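Trainee: no FASTA, just this:
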């Protein structure tokens, strides 16, 4: 009888501890880290002028983004994040007149996320977001000449993450998919606008860690 009673008490404590992470009134402080290394081999063909071009390159990208969120209801939080990203694209000069492309950007995002968890421990979260990004790019060519481009971007979309809470106060998340629209305005050496729709599944390592606190 004593063992059964102890088991029930421990089960209730475990359930409440797990639920406490995502229940209404709680908060989360987090940081997202990203790294991506991509090799490319692109061939373009101009059928009108019978011209073809081949380029090979390697893109390395790093990012960090601290965040804060507040649970306005059980398993539903709203929050904001700021971020910094740096990328370096190198091209093989044998195939391209452009040898390097460097980029640095700062961003700010507001999001709303709904959690779908199994046993209040593991599952997915998904929801809409809107964001702003300021980016600076530098292109270097084989002739040692360079050009600079600046851009301001406004974006919106839906993210999906895998979420896991190994303990009462610690949470982990990994990016699964992203559906987005982006409007980009260029200044500097190049003027113009660009509109981009994209659907991305896991193609880079983006991991988030959280500290949950509150009630």
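Mentor: That came in fine, so what should we check first? Treat the numbers as computed from the prediction; the structure is a model and nothing was measured.
Trainee: drop to CA atoms for contacts and neighbour counts, all remaining ones
Mentor: Noted.
Trainee: for residue 104, list the residues it contacts.
Mentor: Going by Cα atoms under 8 Å, 6 or more residues apart in numbering, residue 104 touches 84, 85, 86, 87, 135, 136, 137.
Trainee: one more structure, for comparison:
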């Protein structure tokens, strides 16, 4: 009995079921929203003076953008999306380490997703994606009331895997919540006279990268 139950569960998880929303020939049109806010406390050591400073960092991120996808086969869609993002960072500390930073980014992404649905109401989707972003930022140094600004422009290239939880309140309207994200990113930045930089990073988030939600409408069949 246990073996039979395990076989049924495994079949649902790995093959899924063909339902109207995720049938071949259908398409989706929606909007992505993401909000993240965090406060961290940093200790900064000034080698020149040999002094340890405390700095509170307040980080606020907001992203929004449309997306469109079409189902290549049952439970498998290919999609594209656009994104606009705004990030504000306030570093509040001593007179020597107080800064305000504003970042803007514009991007586009392409993704392939596999759907696993249960009774046409709830399920998950996962798959690879690639995103390109154009970034610009302004850092204002408020230390000592100087108000000096450093402007930076750059590019970032991100590839990874997403995992979303799906819910269909109606047959045509769907809602997706971001569960997990694993990605690799390469970036480059040009700060003018302040110099250039580039780097790479690997990131993993599991339900802890703020609130990420997508609302979409399914049309076709």
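Mentor: Done, it's in. From a predicted model like this one, the values you see are computed outputs, not experimental measurements.
Trainee: thinking again about what came up before, as CSV, the contacts of residue 104 of the first structure with distance to residue 194 of the first structure would be great.
Mentor: Formatted as CSV, the contacts of residue 104 of the first structure follow (distance: Cα to Cα, whole Å):
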residue, distance to residue 194 of the first structure
84, 21
85, 20
86, 21
87, 20
135, 14
136, 15
137, 15
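Trainee: and those residues, which of them are in strands?
Mentor: 84, 85, 86, 87, 135, 136, 137 (DSSP state E).
Trainee: now for the fifth one: which residues touch it?
Mentor: Residues in contact with residue 135 of the first structure, defined by Cα under 8 Å, 6+ apart, are 103, 104, 105, 106, 150, 151, 152.
Trainee: now the helices for the second structure?
Mentor: 2-15 (DSSP state H).
Trainee: mean deviation, the longest strand seen in it versus the first structure?
Mentor: The longest strand of the second structure (DSSP E) is strand 51-73. Superposing on the first structure places strand 51-73 of the second structure at an average distance of 1.3 Å from its equivalents, by mean Cα distance after the TM-score superposition for the first structure.
Trainee: ok, now which ones touch the residue nearest to residue 127 of the second structure when sequence neighbours are not counted?
Mentor: Leaving aside its chain neighbours, residue 127 of the second structure sits nearest to residue 113 (4.4 Å; criterion: Cα to Cα, 6 or more residues apart in numbering). The contact partners of residue 113 of the second structure, by Cα under 8 Å, 6+ apart, come to 76, 77, 78, 125, 126, 127, 128.
Trainee: how close does the third one get to residue 59 of the second structure?
Mentor: In this structure, residue 78 of the second structure lies at 33 Å from residue 59 of the second structure, with Cα to Cα, to the nearest Å as the measure.
Trainee: can you check the first one too?
Mentor: Computed with Cα to Cα, the distance linking residue 76 of the second structure and residue 59 of the second structure is 36 Å.
Trainee: the two: which is more packed in?
Mentor: residue 76 (20 against 16; other Cα atoms under 10 Å).
Trainee: ok, now which ones touch the closest residue to residue 125 of the first structure other than its chain neighbours?
Mentor: In space, and not counting its chain neighbours, residue 125 of the first structure is closest to residue 115: 4.2 Å by Cα to Cα, 6+ apart. Residues near residue 115 of the first structure by Cα under 8 Å, 6+ apart: 75, 76, 123, 124, 125, 126.
Trainee: same thing with residue 128 of the first structure?
Mentor: 111, 112, 113, 156, 157, 158, 159 are the contacts of residue 128 of the first structure under Cα under 8 Å, 6+ apart.
Trainee: what is the nearest of those residues to residue 168 of the first structure?
Mentor: residue 113 (19.6 Å; Cα to Cα).
Trainee: map that closest one across to the second structure for me.
Mentor: Matched across to the second structure, residue 113 of the first structure falls on residue 113, judged by TM-score structural alignment.
Trainee: how close does its match sit to residue 67 of the second structure?
Mentor: Taken as Cα to Cα, the span from residue 113 of the second structure to residue 67 of the second structure is 13 Å.
Trainee: do the same with residue 57 of the second structure
Mentor: For residue 57 of the second structure, the distance to residue 67 of the second structure - Cα to Cα - is 32 Å.
Trainee: then residue 83 of the second structure?
Mentor: Counting by Cα to Cα - residue 83 of the second structure and residue 67 of the second structure are separated by 9 Å.
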